[in-house]
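A.B. asks: What follows is a predicted structure for the sequence shown.
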Amino acid sequence: MICSAYRFPPFSAPLAQGERPMRPKPTLEELEQLAEIFSMTLDMICVADIHSARFLKVNDAFTRVLGYSEAELLGRTFLDFVHPDDLEATIAILREKLQRGEYVLHFTNRYRCSEGNFIWLDWLSRPIVEKGICYAVAHDITDRIEMEKELRESRQRLQDIVDFLPDATLAIDASKRVILWNKAIERMTGVPASEMMGKSDHAYTVPFYGKPRGQLMDLIWEENEAIAANYPTLKREGDALLAEAFSNALYGGKGAWIRMKASPLYDSNGQIVGAIESIRDITSIKEAELSLQESERLFRTVFEHAPVGMAVIDMEQHFLQVNRSICAILGYEAHELIGRSFNEFTHPEDRQGGVERWEQMKRQEAITTQAEKRYMHRSGRTIWTISQNALVIGRDGKPAYVVSHLIDITAWKQAEERRSQLEEQLRQTQRLESIGRLAGGVAHDFNNKLQAILGFTQMALLEAGEQEKLRRWLMMIQQAAEGSADLTRQLLAFARKQNIQPKILNLNRIVSSLIAMLKQLIGENILLTWVPEKDLWPIRIDPSQIDQILINLCTNSRDAIGGRTGTLTIETRNVLLDEAYCHGRPEFFPGKYVMLAVSDTGCGMEPDVKSRIFDPFFTTKEQGKGTGLGLATVYGIMRQNTGMVHVYSEPGKGSTFRLYFPHADLPSDEDAEKKPPRESIGGGGGDETILIVEDDADVLEVAQTVLARFGYTVLIANGPNDALKIVETHPGIIHLLITDVIMPEMNGKELGDFLKQRHPDLRILFMSGYTANIIAKHGILEKDISFIQKPFSVQTLLETVRTVLDKPAP
């Protein structure tokens, strides 16, 4: 292209030595010769003046491409059509090339078309200085430029996308040179793309592992066990490779867990031409997984070793998971519970309530529930629990499963039941104490009155001679007094206030001696069967109390059988009660016992009646036919002797009373056997001197009269102070002191002890209707104490006085 010397200073520079001067403007003939050439090519060709840069000739292709006519172009300069933004650059290129001596000029610029648009032209020009012209050939490269632009933009968009990816991404070509290194991998490794692009020889692994080494992408081309060994979690998904590894060099040597995915890059022929790998920092995920694993391990440990039963239950009520405690509570192994419904193990009476609470949770009306609930142990026993359930909602907002806690409260329930039983026992004991206090208060005065009635009646019988009517009346008075005395004794026995003298004895002997009397008591319509056990263990009890027990129990059985024929069985047996038997029975204690059982085929008892049979004055008999103290007396005697009573009864099937006497590991006392009663009053008299101390005048007179009649010298005192004076003033020996126990001034025990200190040979006989534990502890007479219970008969008084006087001196 030719420019004027004015516009293009380099073109007007002096000619070099030997260079020919430019020729004048070409002739018309020369131009016409060129025109023929112009018309033969499809390229854009123009000829311009080298000095003015004006077009001298353009071919058809030139006008066709630009849209101008030849007339519009001729006379215009080359620079008139250059894009303003390209003008300075075009001039600068031309000047630079000409100054360097280049005469084949190649450049590109945008050129204006007739419609005002610009196209890209690729110019190749050759100035011919000697002719003063410049030939130029131009090619329209607009499509190529636009394509290159689009390609650059596409590449940029792709690069932006790759850089936008959160995962570190790199790619290599078939020569394993780095062709992609995105922003994420720059941030991860701290290495900019400018330093890594084009690198090979595994340079891209150094930021990850501190040295070059085989990488996951290498396995795209070949199987390599050494490289694969670096990735224990390696797996394939189609043609992609996935793995996880710890990269020790990342983040300044801090290291990180990374997850990698490598895939091949294919050309249009399906040949592998490279590989791309995405790398994600999964350290936080790994830490979360480890934390989750630790949490799961902790949960599993807590779940398995929790002291309460725990279970995970699906919404169909089936066990999904169970811990050791719930297995222990129910008595099953875990595999025996999983998959089964908890309702299978629920107590039948509690199933409906459990279903209702479950339905509430399914409807999400309740998220948590709590209730006392019974389950059935594998052994069949009932387990009391506190059942706590928590509903877990799934991601879909629907109930997913239930976490259940079971707290075994069976022991607490049993303790609560035992506490209730003990409270009832306490109330019963308090009632007994109240009755005992009442009985004690009444017994002393009442027995004194009975003593006077019984004593004078028996003395009157001695004086009545052959007067039958008078004797009959007196006998009726005596029987009434004795019946009243029995009633008082029963009341004291129930309240454990009667005085007893326990002995080591064989129960079989005592029962055997009573069989004949008991047969008469129950009547001929009842068959009495006696079943003693051989080698029965000894027990310690007052023999008279066995009489009371059997008479009351047999009387109760007789009344239960009524006028029908029936059977009454008395049996004895050695038994050993263990913890299992005593569990749930607060009145029972483990140990060795002798059992006395009385069974009948009577009418039996309803549960409400059975629960009250030992209550004082409770009776089911018609008015006037029972005092309600018979079984209460039995209960009181057993409690007084630390024994136990168990009753079994069903309506229509009879009753069985089992009495358990503690085993006494001692030989039987020789005097424990019953002595036959004396049939008549008389004998047992003497000539000794006896001092009687009694604050009740009637009793004092009775005792004086009886003893004086049978030969004794009798001194009387109406109280302790009077007795002391008599002892001080009496000139002779006093052989026996008979004293009431409860008196004003001082009690009989204190009086006896005082006199005994001064008269060691003095014998003492206590008498009382109620001792108030003065000479007895818990109703058991102290050792070597001689005692006679009011009201006593004349015969009993005489025999007892004689026995005391005849005892060897201490």
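C.D. replies: Perfect, I can see it now.
A.B. asks: all contacts plus neighbour counts: C-alpha atoms, from now on.
C.D. replies: Noted.
A.B. asks: Next up, the contacts around the residue nearest to the spatial centre of the chain.
C.D. replies: Against the mean C-alpha coordinate of the chain, by CA atoms, centre = their mean, the closest residue is residue 308 at 2.2 Å. By CA atoms under 8 Å, 6 or more residues apart in numbering, the residues touching residue 308 are 325, 326, 405, 406, 407, 408.
A.B. asks: Now for residue 196, how many residues are close by?
C.D. replies: 18 (other CA atoms under 10 Å).
A.B. asks: Verify the contact between it and residue 178 for me.
C.D. replies: Yes - using CA atoms under 8 Å, residue 196 is in contact with residue 178, at 6.7 Å.
A.B. asks: Who are the packing partners of the top helix by length along the chain?
C.D. replies: Looking across the chain with DSSP state H, the single longest helix is helix 410-464. On a contact count with 3 or more CA pairs under 8 Å, 6 or more residues apart in numbering; DSSP states H and E, helix 410-464 meets strand 382-393, helix 468-494, helix 697-709, helix 794-806.
A.B. asks: Quick one, which of the ones you listed gets closest to residue 626.
C.D. replies: Closest to residue 626 of the helices and strands packed on helix 410-464 is helix 468-494 (CA to CA; 11.2 Å).
A.B. asks: So which residues of the stretch 501-650 of the chain form helices?
C.D. replies: 507-522, 543-561, 579-582, 607-610, 630-640 (DSSP state H, counting those that start in this stretch).
A.B. asks: Deepest-packed of these, please.
C.D. replies: helix 630-640 (a mean of 24; mean count of other CA atoms under 10 Å).
A.B. asks: who touches it?
C.D. replies: Defining contact as CA under 8 Å, 6+ apart, one finds that helix 630-640 is touched by 490-491, 493-496, 545, 548-549, 552-553, 556, 613-616, 644-645, 659, 661, 778-779.
A.B. asks: here's the one I want to compare it with:
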Amino acid sequence: MIEKLLKAMELAGVEAMIVALPDAVITDVTVPLLRGWNCQRGDVVGKALLKAGAGAISARHLPPDESQGSPQIEVSYAQLLGTVIRKTFNSQKWTEGQNSYYLLTGKAVDAGAAQIALQNEKRLSLALKSGGYALWDFNYETGETYNAPEMYEIFGHKVGDKTLNFTTFNDLIHPDDRDKTIDEKIRKAPFGADVFQTRYRVKTAAGKYVWIESLAGVLRNTVDGQPLKCIGLCRNIDEQMVALERLKVSERNFKRTQAAARLGSFSYRNESGVSRLSQEMAALIGMADAMIHPNLKTFIGMIEPGDREKFCEALELAKIGTAIKNLEIAVKDKAGEISHFEVTLEPERDEDGHVEGIFGCCQCVSERKALEKRFHQAQKMEAVGQLTGGIAHDFNNLLMVVMGNLQLVEQLVRNDERALKRIRAAIDASEKGSELTRRMLAFSRQQTLQNKELTLNDLLFSIQDMLKQALTAIVELKIIPGDDLWAVKADKTMLETAVLNLAINARDAMQPKGGTLIIETSNRKLDAQYCAEHEEVIAGDYVEISVTDTGMGMTPEIMEKVFQPFFTTKGPEKGSGLGLSMIYGFVKQSNGHIKMYSEVGHGTTVKIYLPRLRDSAKEITPTLPSGLQAQLQKELGSFNQRTSETVAADTKKQLVLVVEDNPSVRDVAAAMIEEMGFEVITASDGHEGLKLITERKDIDLVLSDVIMAGGMNGPELAVKAMKVRPKLKILFMSGYAPGSVRQMQDLPDSIELVNKPFTRNDLTEKVRKALVA
């Protein structure tokens, strides 16, 4: 009966509830009451009305049993966000059988107001749906979960699916996100924290994880702070999170690109004057860790005075709308180092086209500037090399004619001491000129190298005594050989000369006090990173020879010039300025690399890298350096060898073919060979020489120039001649061989070469060696 009465009141729009005695538990309520309190049936049904503080609904007391009429009582309901609603109800005791109840009735809800409330509820539902939100609530006391239809849609479940509830919801959360959920936040939150927002991934019915954003409020027990009810909103933000992650990846890539390109940026607002430098820009000027983040004023203060005014003028132009491109400035960073930047200023405009700010981009171009400087230096060295090489080539031929004829004349006036004295002085001057051209050709990488298989340890120990003689007693020599050193292929005499020149330079740098000279060898692998910093180097295995002294050292300005020909820091008559340039050219021509390190007051290290020789064919037998003793005597100023002394040749009228396109050189070379006792025939180019070789089987030796006019050079002649006469002996003469050196590598190692300009003794020794090879 009482339930029918309550239903009638509900239809009439009356706020009412039934309270069962003796425990005063609410057994039922009308819908108007739920709307008035803005709650769900589960929020109040089953609650004990008289247990103060036990729940959201409470009353101080019920009317006494002896009361007459319809006594009034006040009932309080605490809403989700803490608002307390107090309503006054008329009470009427009701008995059905053994059960007793109180029927609490309030005022009837105005039909118009109810309609407005219903419309508001629809509007709220529509607003939530438009925003992609779905409503849910959970009763911690009853364990009941309410999900709006949109909740099921978000999670891909059918409406009303009981598996989608607050208790089992945690199983759908991604394992990495479970501590982010509303439930976890509620359990861990301190008392008084009632509103929560979080994002996490949940698994849909299809098995796919999607990102969810949740916003929830909690109603708590006023005594112990335990959650009683939670009402919240959910929405699917998967597309936003995917876009956000892409944006983060893009930002990371942009920052990496900026760092790799050494690119920074800054912004400036015209109206406020506020500016800001990006983190990358702050890092470029050495202020990434500054206590106060730098701004544009800080940056301007670091620009070198000569460029500061130029930058400020460009900034003023950008403020009024002029774009600035490729403005180069020099900046002294926090550490005091000078960096070069290329600046772009782009005006930023509003919708009306008015300039409201500037976006600036600064790229550090210090490495590019250094590379350009090295490139220009290399171009300069190459141009000087080509010039000196061309001059030296022509000069060599002139010296060959002069020296050759002087030596021939010397034999004719051997009894005239006065004439001999003059001739020998001229020969000595020609010899010095020959050494000068040899160094010029070495620098220009146009000398003809006789590359042989070598091990640097053996080479160093073979010249150790000679080095000690050159260094004198004030310098201590230490040779530190590397273990299991790889073999190289290089010109032995040139390498010995290079080491000797470095030792003499070190000796001079340590005067007058002396010091220590350390020569070390080791195997080295030059990797891609090293080669990126030294573009002329090819990555691979190298053998390093390092020469270190404890001398005065050099400034960076001097180091930039040390490999230039004719540059010297020594006094007049103490250096030609070609020693290091000769070493530079020799190393480059040997496909190697040379690097110098120096510090003023501490000393200098020169490192030569020669490519490792793969598949070494044999063990290297160390031998004493031929001709290096004479080189040492020249460096020490005690060279008194008489270049014209006759070296007898053991001949039996053997026939020698001289192939040379320069008539004067050809005539001198032929005359020298005739004086040795050989028969001589001559040819003016390679084609004529090949014809004679084919026709005459009695030719014992071919002495050929390397570079000749007529379309066939010396190496090409040798290859074709050996096809006709496989056992034919060949000797090359040259001082300049720009393209043919590589071709010579394909010829047998037994083929000798005599460098122009040569003396009669040089030629005699080489001829004898070639004939017995």
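C.D. replies: Received the coordinates, thanks. Computed from a prediction, not measured in an experiment: that's the story for all the values here.
A.B. asks: now what about the TM-score between them?
C.D. replies: After superposition, the two chains reach a TM-score of 0.57 (TM-score structural alignment, normalised by the length of structure 2), with 539 aligned residues with a CA RMSD of 5.5 Å.
A.B. asks: what about the longest helix of structure 1, distance to the chain center?
C.D. replies: Counting by CA atoms, centre = their mean, to the nearest Å, helix 410-464 of structure 1 is centred 50 Å from the centre of its parent chain.
A.B. asks: could you redo the helices and strands packed on helix 410-464 of structure 1 as a markdown table and give each row mean neighbour count and distance to residue 64 of structure 1?
C.D. replies: As requested, those are exported to a markdown table (neighbours: other CA atoms under 10 Å; distance: least, CA to CA, whole Å):
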| stretch | mean neighbour count | distance to residue 64 of structure 1 |
| --- | --- | --- |
| strand 382-393 | 19 | 78 |
| helix 468-494 | 18 | 143 |
| helix 697-709 | 19 | 167 |
| helix 794-806 | 18 | 166 |
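A.B. asks: what residue of structure 2 matches up with residue 134 of structure 1?
C.D. replies: The alignment leaves residue 134 of structure 1 without a partner in structure 2, by TM-score structural alignment.
A.B. asks: Check whether residue 134 of structure 1 really touches residue 127, as I assumed.
C.D. replies: Yes - Residue 134 of structure 1 is within contact range of residue 127, at 4.0 Å (criterion: CA under 8 Å).
A.B. asks: quick one, helices of the stretch 51-200 of structure 2?
C.D. replies: Counting by DSSP H, counting those that start in this stretch, the stretch 51-200 of structure 2 has helices at residues 111-130, 149-155, 182-188.
A.B. asks: Give me whichever of those is most buried.
C.D. replies: It is helix 149-155: most buried of the helices of the stretch 51-200 of structure 2 by mean count of other CA under 10 Å, with a mean of 19.
A.B. asks: Which part of structure 1 matches that one?
C.D. replies: By TM-score structural alignment, helix 149-155 of structure 2 lines up with nothing in structure 1.
A.B. asks: Tell me which other helices or strands that helix touches.
C.D. replies: Here helix 149-155 of structure 2 touches strand 133-139, strand 227-236, going by 3+ CA pairs under 8 Å, 6+ apart.
A.B. asks: What's the separation between residue 150 of structure 2 and residue 213 of structure 2?
C.D. replies: According to CA to CA, to the nearest Å, residue 150 of structure 2 and residue 213 of structure 2 sit 14 Å apart.
A.B. asks: Between strand 382-393 and the longest helix of structure 1, find me the angle.
C.D. replies: On the basis of axes from the mean of the first three to the mean of the last three CA atoms, to 10 degrees, helix 410-464 of structure 1 is oriented at 150 degrees to strand 382-393.
A.B. asks: just the angle between helix 410-464 of structure 1 and helix 794-806, please?
C.D. replies: Using the same axes, to 10 degrees: helix 410-464 of structure 1 against helix 794-806 is 100 degrees.
A.B. asks: Give the burial count for the residue mapped onto residue 520 of structure 2 from structure 1, as a bare number.
C.D. replies: With TM-score structural alignment as the criterion, residue 520 of structure 2 lines up with residue 571 in structure 1. By other CA under 10 Å, 17 other residues sit near residue 571 of structure 1.
A.B. asks: likewise residue 347 of structure 1?
C.D. replies: Neighbour tally, residue 347 of structure 1, other CA under 10 Å: 17.
A.B. asks: any idea how far the closest residue to it other than its chain neighbours is from residue 156 of structure 1?
C.D. replies: Spatially, and ignoring its direct neighbours in sequence, residue 347 of structure 1 is nearest to residue 375 (4.9 Å; CA to CA, 6 or more residues apart in numbering). From residue 375 of structure 1 across to residue 156 of structure 1, the span is 73 Å (CA to CA).
A.B. asks: which one of these two has more residues nearby?
C.D. replies: Neighbour tally, residue 375 of structure 1 and residue 156, criterion other CA under 10 Å: the higher count belongs to residue 375, 24 against 12.
A.B. asks: Can you name the residues that contact the more buried one?
C.D. replies: By CA under 8 Å, 6+ apart, the neighbours of residue 375 of structure 1 are 330, 345, 346, 347, 382, 383, 384, 385.
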